[in-house]
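1. Sharing a model that was predicted from the sequence below.
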Amino acid sequence: MDKKDCLTVNQLTRYIKRKFDFDPYLQKNLWIVGKLTNFKQRARHQYFSLKDDDAPEDQQAVIDAVMFGSDWEKVDFTPENGMEVILGGKVTVYERNGRYQFYVNRMLPVGVSAAQLAFQETYKKLKASGVFSHAQNPRPLNRFPKRIAIVTSNDGAVKHDMITRIRNNNPLAQVVFYPAQVQGERAAEDLARQIQRAGINGTFDTLIVARGGGSEEDLMPFNSEIVARAVAASPIPVISGVGHETDTTICDLAADYRAQVPGLAAEMATQLHLLDILTELQRARTQMANTIQNQLQQAQQQLQVLTSSYVFSQPARLYEGEQQHVDQLTEKLQQSMQWRLSQTSHDWQRLLDSLLLNAPANRLQQNRQQLTQLQQAMVHAMDKQLLSAGDRFKNLLSQLDSLSPLKVMARGYSYVTKEDNKVVASTSQLQPDEQVALHFSDGTAEAVIKKINKR
């Protein structure tokens, strides 16, 4: 067989990959279940295997799986080897090694129902789009609502229970029902339409969306995206009362307030009971009347005490003590003024004495005396300096005279010079028959060198 008629491994792998990639069943959001193996958590992308848990040991099929970082971040539990999980994704072929593998975009632990999967998908989508903002910042409810809209089933005990509670709490509030299907295929659209109608009306203070308890499937319309968006878009505050206390729907999360049961939603919409308000008003009226009566009695008693006091019977006694206090203050003021006057006079005399002491004539006389003393001291110092300088001069002159060459020559010494008046210090400077001059202390003599004798 010719080589050209054969497929390469790469060509065969690509062909098989195209078969996988264009298979509508394998490329849709496929769900498989099995036990995790070879799982070791990595920083970003996760690589592991999934094998059958129910098949015998020698017949357990294994498929490689990969989950990229963006999908792995959405996993809200910690997978472990041996754990049974449900994987959502698609199947394709990895060309490099020619092995088919499962690309995972969802991972759930076994035990999650289809309704729960749908709930999680819708919740994540709506949370990302900001549908649950009212629950985080709920709009305030009207404490005295005039009109209340209720979207619920037209049949059943829920409707009658809510009417009874609202009538007991606030008989003046008008209740308008918007009947809707609360379960079934068309329930979600019907609920959303009635919620929108109540909002468009524009005359309601509060909107209640309610339903009694039921299974997950029964409550699915209240977990739908269309209902959640209708609740979030409502122009009036929404109270959601769906199911029992343990049930939590997406409608609850999108509403401003959540009641555990429908009856509590009616209680929440009418927070203040009208009868309680009237009772409280009557109690406050009685209390205010009693308070006013007590205050009047106290005022009358105080008036009687004041009118019988000595202030009104003997008004002069009211200021006797003050008059005595004024006299004491007057006496203290006079003493203080006298002391201040004496002190001021003393300060004035002291300043006058200081002024006389520092008068210009006195200062001039003192300066003249000081100048005379300085002149005398300067003359005395100069005379002393001159005497001392004269003694030093005589002493130095005597020393200079004793060191004079003339003194030495007077003792019989002389020195020799040539015709150029240069002093002869050595015989090497002389020549025979050379004429020289001999210098004595009392004169000079001419001489001729006859002979030179060197040592």
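-> That came through, no problem. Numbers count the residues shown, from 1 in each chain.

2. only C-alpha atoms for contact and neighbour calcs from this point on.
-> Noted.

3. wait, is residue 260 part of a strand?
-> No - assessed by DSSP: H, G, I helix; E, B strand; the rest coil, residue 260 does not belong to a strand; its assignment is coil.

4. residues near the closest residue to it other than its chain neighbours, how many?
-> Closest residue to residue 260 apart from its sequence neighbours, by C-alpha to C-alpha, 6 or more residues apart in numbering: residue 245 at 4.5 Å. Other residues within reach of residue 245, judged by other C-alpha atoms under 10 Å, total 12.

5. Pretty sure residue 245 sits against residue 261.
-> Yes - Residue 245 is within contact range of residue 261, at 6.2 Å (criterion: C-alpha atoms under 8 Å).

6. ok, second structure coming up, stack it against the first:
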Amino acid sequence: MSQPSFDFGAGDEPLDDAATPTFTVAELADAVNGALRRSFSDGVWVRGEIQGWNERGNHAYFTLADDTAGRQAVLRVQFFANARARLRPLLAKHRLRLSDGMKVRVFGHLDFFAPSGSLGLKLTDLDPRFTLGDLDQQRQLVLRRLAADGSLDANRRHRLSPVPLRIGVVASEGTAAWHDFHDELVRSGFAFHVVLADTRVQGPEAPRRVARAIGALARQAARSQLDAIVVIRGGGARNELATFDAELIARAVAGAPVPVLTGLGHEIDRSVADEVAHTSWKTPTACAAALVQAVAGYRQSTETCFAAIGRAAGASLGSAERTLGDQAHRMAR
């Protein structure tokens, strides 16, 4: 039986040479990392949106995304414990907390991770001014749109009831903000009737959920079941307050048929919701105290009126009694 043979050319020729080398995968990974270190030896600044924030122990991992039309791209970012500890004071100073949806400008060193074949950035620094600037820019755009169509002061045209006892509340049940607000009303001794629309007030879904909760309470108010709607949350990072810069929430506030009061727990910053609301307060407790004061003021004015009526009636009766006495005295003569 014959055996076929194959001619692969001269057997002494090398498979590759210095001009066209053949790499193993590991060698290629080393070559890529070497090229990255040479090209970006001092590190690189990159901007994008945080997606998929994930904490594992003291480390954090996320994807930095660029959704520019026709130029979609993502970069994996490693934010290791030592860098997080070093940057924590900087974030605290600017009241920022990294989370999904944030626009950031970060600095780090590129690394090709051979086991997964992926390019990543080891984050070592960030620029808080970039994030704050983006938040403010988005806020100003929303305010201009609201002002253009008259929504900015629409809710302030409603008159607050002189005795606002029926209150709809948008809050996250079980939080300190809710308990502070509720306890302040209870301590007053007044017969407040509170309807809670329990919802998340932070996170990517918060704007939609808060707006939906305001809408649900607004429908009750339209049936004359509520005197006012209150939107509250506790303090937190500046970017978490940005939830209440959402146009969706602002338009829900503007469209409510009763006054909307806010107590969003920020002593310094004002959100778009604060700007659109009938009245804004710095904290949930202050918001509740204002309602208590309004009811107490109504009671005081009512008691003052009753006292004045009593005095006037007493004076009138006294005068009538003297008149009758004088007439009786003349008749007795």
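-> Thanks, I have it. Owing to the predicted nature of the structure, the values given are computational and were not obtained by experimental measurement.

7. before we move on, back to that, just tell me what the residue nearest to residue 260 of structure 1 corresponds to in structure 2.
-> The equivalent of residue 245 of structure 1 in structure 2 is residue 267 (alignment by TM-score structural alignment).

8. Under a three-state scheme, what state does the residue nearest to residue 260 of structure 1 occupy?
-> Strictly by three-state DSSP, residue 245 of structure 1 counts as coil.

9. who are the neighbours in contact with residue 217 of structure 2?
-> 168, 197, 226, 229 (C-alpha atoms under 8 Å, 6 or more residues apart in numbering).

10. which one of those sits closest to residue 317 of structure 2?
-> residue 226 (42.0 Å; C-alpha to C-alpha).

11. what about the residue nearest the centre of structure 2, distance to residue 162 of structure 2?
-> With distances taken as C-alpha atoms, centre = their mean, residue 243 lies nearest the centre of structure 2, 2.5 Å away. Separation of residue 243 of structure 2 from residue 162 of structure 2 (C-alpha to C-alpha, to the nearest Å) stands at 31 Å.

12. Can you tell me the element residue 77 of structure 2 falls in?
-> Element membership for residue 77 of structure 2 (DSSP states H and E) is strand 73-79.

13. Residue 416 of structure 1 now?
-> With DSSP H and E as the test, residue 416 of structure 1 turns up in strand 415-417.

14. residue in structure 1 matching residue 179 of structure 2?
-> In structure 1, residue 179 of structure 2 lands on residue 160 (TM-score structural alignment).

15. post-alignment, the helix or strand hosting that match versus structure 2, mean distance?
-> Residue 160 of structure 1 is part of helix 157-169, with elements assigned from DSSP H and E. Average distance, helix 157-169 of structure 1 versus aligned residues of structure 2 after superposition (mean C-alpha distance after the TM-score superposition for structure 1): 2.1 Å.

16. If you count neighbours, what's buried in that helix?
-> Buried residues in helix 157-169 of structure 1, counted by 16 or more other C-alpha atoms under 10 Å: 158-159, 162-163, 165-167, 169.

17. And for stretch 261-274 of structure 1?
-> For stretch 261-274 of structure 1, a neighbour-count test (16+ other C-alpha under 10 Å) marks 261-271, 273-274 as buried.
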